[in-house]
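*Asks:* test case, fold it:
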Amino acid sequence: MEDLKGHLQCQTPTQGSDIWYWNNSKNHEFSVKCVKASLGQQLDLNSSTYEFGWNNWVSNKCIMFVWRAIEEKIASATALRNRGLNVQEIVCKTCGADEESAEHILLKCNFAKRTWEMVTSWLKIPMVNVNGSLKDILMEINEIQRSRSMRKAIHAVAIQTMWHLWKTRNERVFKGRQGKVQIVMEEIKETSYQGVKQRSKHDSISRQEWWDFNVIL
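*Replies:* Model (predicted):
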């Protein structure tokens, strides 16, 4: 407040009405051309963009969570610290090997790595690159040599995997419960099955077929 008062005291009011100034223009005049030029100085317009896949075979809650996690917007220890909260301990409470970021919780923690190993084995696809990023995983899935519906199903499983890894982390942090990969795996199978069963046209798939991932979509 004192800084604000100091700035205001340095300002000399002038006669006439207020007007808008566009600082990125020499003449202080706004134009679309000036906006484009300003953005062009800050962005690489030739770089490829990442488009987040909005999968309607997954609940909005889960898909929104992953969307926020990609941008490090979920309430991990490092994110809370970066927002100015006094977080005493930011090291992962599961492995203790690194700071607890969204990427660490959902991909690089030892618990997450073991979970992804089981998920990819179940889906009969190559192991995801746990040394990459959350974007990398989803992009890898979009490039798998499967039918469009199969890729969408695998993408739905990936979303559910991240969601259940986060739930397991919260159980550990807030309730002191240590998660088990096998239990998380069962939850991923069941919730992804219910999502595909209820939200897609493939409602004839049996639970056993899905749990064995013996499906053709």
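
*Asks:* all contacts plus neighbour counts: C-alpha atoms, from now on.
*Replies:* Noted.

*Asks:* which ones are touching residue 209?
*Replies:* Applying C-alpha atoms under 8 Å, 6 or more residues apart in numbering to residue 209 gives the contacts residue 215.

*Asks:* to clarify, my last question referred to residue 57.
*Replies:* Residues in contact with residue 57, defined by C-alpha under 8 Å, 6+ apart, are 152-153, 156, 195-196, 198-200.

*Asks:* let's compare: structure for the following, please.
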Amino acid sequence: MTSVQKGISQKILSNIVASVKSLQDSGDIPEETLQLKFKNSRNDGNCHVLDARKSLDDSHLPTSSYRTRWTKVIPLKINIFIWRLIMDRLPSRINFALKGFDINTNICLICSVGGDLRDHTFIFCRVANTIWRRIRIWTAIPWPDSFIITEDAFDWMDSSNDPLSKKTHIYSIVAATLWWLLRFRNDMLHENGTIKERDLFVNIRLSSFAWLQARSKFAPTWTTWLCNPL
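*Replies:* This next block holds a predicted model:
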């Protein structure tokens, strides 16, 4: 950091401290709200970075009754996407509107019928509904007619008594389906036109197969995957 940058940073920090002090003196901010209280995990009377981080995480990060899924079969970025999806932390128009952003419209980018929110985009939208129907035909297993909310897909997989190899294949298919629905939606948002609706099902089969080939000991052959993936 140059001396100029350092000077600017110190000036900004001084202005912030002065502003907070002014608000505190005016009584607009109770003094106790300015005090960070951390639980001491070591009981040694000192404040540790680990305790501060845990307290901040507990107070600011979203919580959910659904366990975090980190599956080695799928790429890391897909794991992160699935986590954000379950937590409903994807940047949809309705989520932006709920945060106070000025959004021109909340209508679904794909079908222009429902709202641009998680469960519509990935379950009820015309394109999503068509894709899930094709997935049920391809896998030839009794998938639920429709998932009420996105978490239902994972609840359904967790409750299955199928062997691990079959569960692994199912999970890769579900993850690939959700991922390509997101990519299609984002492609519509940015008006790129690079992802065609007619190609979604093919891309789902290609991606899920590629993940299994690269990361799973239960990887099938391409012919088997096309005819009987489970």
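
*Asks:* the longest helix seen in structure 1 vs structure 2, average offset?
*Replies:* When structure 1 is scanned for its longest helix (criterion: DSSP state H), the result is helix 148-175. Here helix 148-175 of structure 1, set against structure 2 after superposition, deviates by a mean of 0.8 Å using mean C-alpha distance after the TM-score superposition for structure 1.

*Asks:* farthest pair in the contacts of residue 57 of structure 1?
*Replies:* 152 and 198 (14.5 Å; C-alpha to C-alpha).

*Asks:* residue 84 of structure 2 -> structure 1?
*Replies:* Alignment note: residue 84 of structure 2 maps to residue 68 in structure 1; criterion TM-score structural alignment.

*Asks:* would you check that that match makes contact with residue 74?
*Replies:* Yes - with contact taken as C-alpha atoms under 8 Å, residue 68 of structure 1 and residue 74 are classed as touching, separated by 6.0 Å.

*Asks:* look at the two and report which has more neighbours.
*Replies:* residue 74 (18 against 14; other C-alpha atoms under 10 Å).

*Asks:* are we agreed that that one is in a helix?
*Replies:* No - with DSSP: H, G, I helix; E, B strand; the rest coil as the criterion, residue 74 of structure 1 is located in coil rather than a helix.

*Asks:* so who does it touch?
*Replies:* 65, 68, 102.

*Asks:* what about these, which are in helices?
*Replies:* For these, membership in helices holds for 65, 68, 102, with DSSP H as the criterion.

*Asks:* ok, and the closest non-adjacent residue to the residue nearest the centre of structure 2?
*Replies:* By C-alpha atoms, centre = their mean, structure 2 has its centre lying nearest to residue 84, at 1.8 Å. Sequence neighbours aside, residue 90 is the residue nearest to residue 84 of structure 2 in space, at 6.0 Å (criterion: C-alpha to C-alpha, 6 or more residues apart in numbering).

*Asks:* between the contacts of residue 74 of structure 1, which sits nearest residue 190 of structure 1?
*Replies:* The shortest gap between residue 190 of structure 1 and any of these belongs to residue 65, at 18.8 Å (C-alpha to C-alpha).

*Asks:* and that closest one, how many neighbours?
*Replies:* Residue 65 of structure 1 sits with 16 neighbouring residues when counted by other C-alpha under 10 Å.

*Asks:* isn't it right up against residue 161?
*Replies:* No - in this structure, residue 65 of structure 1 is not within contact of residue 161 by C-alpha under 8 Å, at 11.6 Å.

*Asks:* how about the longest helix of structure 1, aligned to which bit of structure 2?
*Replies:* Per TM-score structural alignment, the counterpart of helix 148-175 of structure 1 in structure 2 is residues 164-191.

*Asks:* so which bits of that stretch are buried?
*Replies:* Of the residues in stretch 164-191 of structure 2, those scored as buried under the neighbour-count criterion (16 or more other C-alpha atoms under 10 Å) are 167-182, 184-188.

*Asks:* next: stretch 209-227 of structure 2.
*Replies:* For stretch 209-227 of structure 2, the neighbour count (16+ other C-alpha under 10 Å) marks 209-213, 216, 219-220, 225 as buried.

*Asks:* widest-spaced pair of those?
*Replies:* Spatial extent of these (C-alpha to C-alpha) is set by the pair 216 and 225 at 13.7 Å.

*Asks:* how far away from the center of its chain is the longest helix of structure 1?
*Replies:* The offset between the C-alpha centroid of helix 148-175 of structure 1 and the centroid of the whole chain comes to 11 Å, using C-alpha atoms, centre = their mean, to the nearest Å.
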